[in-house]
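> I'll drop the sequence and a predicted model, then ask my questions.
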Amino acid sequence: PAHSRTRRVQLQCPNGNARTYKIRVVTSCKCKRFRPHHNLSDVKDVPKRQPIRKHGRLSHERSKNNTPLTGNSY
């Protein structure tokens, strides 16, 4: 298929000889998008993301300014 290619792999025999075999290797698939380092969450300390606040303070200031004026409001 188009999603695989052949690759030469050297295998070490128990008696010390090295043999080279051609095997078919997957080049693209969904499962290959995740590499082994993606699964090492225990090893690296990932900081939590701070929530992104868009215009957080503006809404608070607007609520202050929207209080109705009492008395003579000319």
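Cool, got the structure.

> when you work out contacts or count neighbours from here on, use the C-alpha atoms and nothing else.
Fine.

> element containing residue 63, please.
Residue 63 belongs to helix 56-65 when elements are defined using DSSP states H and E.

> tell me which other helices or strands that helix touches.
Using 3 or more C-alpha pairs under 8 Å, 6 or more residues apart in numbering; DSSP states H and E as the contact test, no helix or strand touches helix 56-65.

> so what touches that helix?
The contact list for helix 56-65 (C-alpha atoms under 8 Å, 6 or more residues apart in numbering) is empty.

> ok, now stretch 5-22?
Here stretch 5-22 has contacts from 23-27, using C-alpha under 8 Å, 6+ apart.

> how about a cut-off of 6 Å?
23-25 (C-alpha atoms under 6 Å, 6 or more residues apart in numbering).

> take this one as well and set it beside the first:
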Amino acid sequence: MEKFFEMARKLLAEQLDINPLEISMETPFEKIDADSIDIVEMIMALEDTYDIEFPEEDLEDYTTMGSLVEALWTYLQQSQK
């Protein structure tokens, strides 16, 4: 999962034009001014990378980078079975 987090962090940092080190698993999206469009764009880039389609209906339930990354990672693991 660490590699997955690093990829997500890199993608989001590029979109927000910030240092990736400013984003940890505990970072609230609000703190880094990431809105829903930024988050969806990051997810779309991850979908391209992993050739999968993540569900996006509950995005507002994830308020931190870690909560979203864990949910996406779990979905990725389940779909590869």
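Looks like it came in fine. The shown structure was predicted, so the numbers you read here are calculated from the model rather than taken from an experiment.

> fetch the TM-score of the aligned pair.
The TM-score (TM-score structural alignment, normalised by the length of the first structure) is 0.21; 29 aligned residues with a C-alpha RMSD of 4.2 Å.

> mind checking what secondary structure residue 41 of the second structure has?
Recorded secondary structure, residue 41 of the second structure: helix (DSSP: H, G, I helix; E, B strand; the rest coil).

> neighbours around it, how many?
Per other C-alpha atoms under 10 Å, the neighbour tally for residue 41 of the second structure reads 14.

> likewise residue 8 of the second structure?
Other residues lying near residue 8 of the second structure total 23 when counted by other C-alpha under 10 Å.

> could you say which helix or strand contains it?
helix 2-16.

> hmm, back to that, now neighbour count, secondary structure and distance to residue 62 of the first structure too, for the contacts of stretch 5-22 of the first structure, in JSON lines please.
JSON lines is the format used below for these (neighbours: other C-alpha atoms under 10 Å; DSSP: H, G, I helix; E, B strand; the rest coil; distance: C-alpha to C-alpha, whole Å):
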{"residue": "23", "neighbour count": "12", "secondary structure": "strand", "distance to residue 62 of the first structure": "67"}
{"residue": "24", "neighbour count": "13", "secondary structure": "strand", "distance to residue 62 of the first structure": "64"}
{"residue": "25", "neighbour count": "12", "secondary structure": "strand", "distance to residue 62 of the first structure": "61"}
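
> so residue 7 of the first structure is in which element?
With DSSP H and E as criterion, residue 7 of the first structure is part of strand 4-12.

> cool, thanks, talk later.
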